[in-house]
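1. Predicted structure and sequence below. I'll ask about it afterward.
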Amino acid sequence: MTKKVQLGFESDCVTIPVADILPVRALSKSIKSSRKYTQITASIREIGLVEPPVVARNGDVGGSWLLLDGHVRIEVLKDLGREHVECLVSTDDEAFTYNKRVSRIAAIQEHRMILKAIERGVPEDKIAAALDLNPRSIKRKVKLLDGICPEAVAILKDKACTLAVFTTLRKMIPLRQIEAAELMVNANNYSVAYISAILAGTPQAQLVEANKPKRVNGLTPQAVARMEKELARLQ
């Protein structure tokens, strides 16, 4: 019998009046003078709200919502005079439990948000300015998933991987990309050092450039060969 999987969020975003959203914590008095607040304000003004706030239905007061994540974003929207906001609805109304799971936005999520802004006609230089990034970084983030197979993308979609991780994955054939992604998830390790070790242990036949000698910074060819044998044994 197939078990029903309980989702952490409702399947669709909802558009909610900002005035109906109740914060669960107070912002510090100095937040509006911080660099973070200025950056978020510039981002929302230039490219819109790319990461929806997370709310839960308030069972005690009909028509109101508890704000679980996105307090600064909501405050910025108020300052900008925005009356409605699209939100993710959490099925877990325990703010403490939820906030323990919240981390910095994953690289793949950021990539998709940037693409969405570009599709809306926002120039890349404006996105770079809003996110306080070098324009070249935006171009790299746009091309983040070029050469990455859909299965590996699905595995890493909410993981804290750096751009360098995807650069290394791109050197592997799709089947090996999937294996590498699963290894990172199982080890809960998304560091450049770990993906480099996985690359070192990848058989030559599973590289995109199978005829080109494999090079891993800091490792001799002999060490690479030993790692390849060891990783094959572990798998």
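-> Structure received.
2. CA atoms for contacts and neighbours, from now on please.
-> Fine.
3. nearest residue to R226 other than its sequence neighbours?
-> Leaving aside its chain neighbours, R226 sits nearest to G201 (8.0 Å; criterion: C-alpha to C-alpha, 6 or more residues apart in numbering).
4. Pretty sure R233 is one of the things the one you found touches, is it not?
-> No - contact criterion C-alpha atoms under 8 Å: G201 and R233 do not qualify, at 10.2 Å.
5. for comparison:
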Amino acid sequence: MKREPRRPSDTVKIAFEEDFVVLPISAILPVHTLRKTVKASQKYRQITASVREVGLVEPPVVARDKSKSGTFLLLDGHLRIEILKDLGITEVECLISTDDEAFTYNKRISRLAAVQEHKMIRRAIERGVPEEKIAKALDINVQSVQRKVRLLDGICEEAVALLKDKPCPIGVFETLRKMKTLRQIEAAELLVNANNYSVAYISAILAGTPQSQLIDASKSKRLKGLTPEAMARMESELSRLQEAITSIQDSYGKDHLQLTVVKGYLAKLLGNGRIVRYLMTHRPEFVGEFQTIAEMTSTLPAELS
């Protein structure tokens, strides 16, 4: 059987030129300017420290300027290029895009979560990289590196699995460490369900944790601004919240499916003129309710959608 020739629209266009190219930084034209406050940011200091210690890890992305030979448009890496200039570096290895669409590639990249960063640092130390060098590369002190290394000490595997790709600050794990295994899992589930990974929220969960579920059950919980009576109320309210969440999780899929079917059925009914006239005559109060349900775009309450 003879194969049909491939149509031009079926061909896959290569997004980048095959080889990296070393370019003079003076030939690279930024497509936007950096804010004046950028150089004062922690991110700028960290990337500067990393470039100084280990070099440029991710090459800038450029496109050839079709209007002027020998110049290139900077698509991604404005911060890195500015840092190289500050460090007195005049050349940089670049990846050349075959398309001059100026979007930020980094928006398609998921940033390292705390657990992932912990594993990266542990791996570097196991390979013999000194803590001092890691600290310089990340622009943090050695004590912070040591905290990141100990991040998962005392944290159960189930809680780690729930939070491994979540943006949790170190303080979240330090608070989890005060809880027993089962409570750690419950707390991690609460964080995920609320999509809230702040230290303030995990502190509230700790305040609502019964004394018997803490590692040191003999040590009284003391949280600034909370009386023992307030903590007791929080324990009760948090327990009810967990029960409610569990109940919703158990029935959510079935309820959502039923509501979707009902929406479709009501939309079909309201599309029938005879049925609408009958309802308007005999049950006018139903029409508005049916219309509201049929036009729903979300099954969440209005305040949450």
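-> Happy to help now that I have it. These numbers were taken from a predicted model, which means no experiment stands behind them.
6. Quick TM-score on the pair, please.
-> Remark: TM-score between the superposed chains equals 0.64 [TM-score structural alignment, normalised by the length of structure 1]; 195 aligned residues with a C-alpha RMSD of 4.0 Å.
7. re earlier: check the alignment and tell me where the residue nearest to R226 of structure 1 lands in structure 2.
-> Using TM-score structural alignment as the criterion, G201 of structure 1 maps onto G208 of structure 2.
8. Just confirm its match contacts Q242, I think it does.
-> No - judged on C-alpha under 8 Å, G208 of structure 2 makes no contact with Q242 at a distance of 11.0 Å.
9. between these two, which one's more packed in?
-> G208 (20 against 15; other C-alpha atoms under 10 Å).
10. That one: what's it in contact with?
-> Each residue near G208 of structure 2 by C-alpha atoms under 8 Å, 6 or more residues apart in numbering is listed here: M231, A232, R233, M234, E235, S236, E237, L238, S239.
11. Only the buried members of those: can you turn that into a ChimeraX selection?
-> Buried residues within the contacts of G208 of structure 2, by 16 or more other C-alpha atoms under 10 Å, are selected in ChimeraX with:
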select :231,232,234,235,238
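12. so which pair among the contacts of G208 of structure 2 is furthest apart in space?
-> The span of the contacts of G208 of structure 2, defined through C-alpha to C-alpha, is set by M231 and S239 at 12.2 Å.
13. and the closest residue to L207 of structure 1 other than its chain neighbours, how many residues sit next to it?
-> Nearest residue to L207 of structure 1 in three dimensions, chain neighbours excluded: M172, at 4.3 Å (C-alpha to C-alpha, 6+ apart). As a burial measure, M172 of structure 1 scores 24 neighbours (other C-alpha under 10 Å).
14. Equivalent analysis for L145 of structure 1, please.
-> If we define neighbours as other C-alpha under 10 Å, then L145 of structure 1 has 21 of them.
15. Alignment lookup: it to structure 2.
-> Match for L145 of structure 1 (TM-score structural alignment): L152.
16. what's the closest non-adjacent residue to its match?
-> Once flanking residues are discounted, L152 of structure 2 sits nearest to F173: 7.0 Å by C-alpha to C-alpha, 6+ apart.
17. In which helix or strand does the one you found reside?
-> helix 170-176 (DSSP states H and E).
18. what packs against that helix?
-> Helices and strands touching helix 170-176 of structure 2, by 3 or more C-alpha pairs under 8 Å, 6 or more residues apart in numbering; DSSP states H and E, are helix 199-207.
19. For the helix it packs on, give me the average deviation versus structure 1.
-> Once the two models are superposed, helix 199-207 of structure 2 sits on average 0.9 Å from its counterpart in structure 1 (mean C-alpha distance after the TM-score superposition for structure 1).
20. Surely A63 of structure 2 is in contact with F103?
-> No - A63 of structure 2 is beyond contact range of F103, at 11.7 Å (criterion: C-alpha under 8 Å).
21. ok, these two, which is more surrounded?
-> A63 (24 against 11).
22. The more buried one should be in a strand, yeah?
-> Yes - counting by DSSP: H, G, I helix; E, B strand; the rest coil, A63 of structure 2 is located in a strand.
23. just the helices in structure 1 please.
-> 35-47, 71-79, 95-101, 107-119, 124-130, 135-142, 150-156, 163-169, 174-187, 192-200, 221-234 (DSSP state H).
24. between those, which gets nearest to I16 of structure 1?
-> helix 71-79 (11.4 Å).
25. and H118 of structure 2, what pairs with it in structure 1?
-> So H118 of structure 2 corresponds to H111, using TM-score structural alignment.
26. okay but its match is in contact with K141, surely?
-> Yes - using C-alpha under 8 Å, H111 of structure 1 is in contact with K141, at 5.6 Å.
27. closest to L22 of structure 1 out of the helices of structure 1?
-> L22 of structure 1 lies closest, by C-alpha to C-alpha, to one member of the helices of structure 1: helix 71-79, at 9.6 Å.
28. Can you list the buried residues in the closest one?
-> Those would be H71, V72, R73, I74, E75, V76, L77, for helix 71-79 of structure 1 by 16+ other C-alpha under 10 Å.
29. wait, what's in contact with the last one?
-> Going back to what we said before, that points to L77 of structure 1. Here L77 of structure 1 is in contact with E83 (C-alpha under 8 Å, 6+ apart).
30. Ok, E93 of structure 2 next?
-> F20, V21, V22, L23, P59, P60.
31. Tell me, how many residues neighbour the equivalent of R177 of structure 2 over in structure 1?
-> Applying TM-score structural alignment, one finds that R177 of structure 2 aligns to R170 in structure 1. Counted with other C-alpha under 10 Å, residues neighbouring R170 of structure 1 total 20.
32. pretty sure R170 of structure 1 is in contact with G147, am I right?
-> Yes - between R170 of structure 1 and G147 there is a contact at 5.6 Å, judged by C-alpha under 8 Å.
33. For V50 of structure 1, see how far away the residue nearest to R226 of structure 1 is.
-> Taking C-alpha to C-alpha, to the nearest Å as the measure, G201 of structure 1 falls 38 Å from V50 of structure 1.
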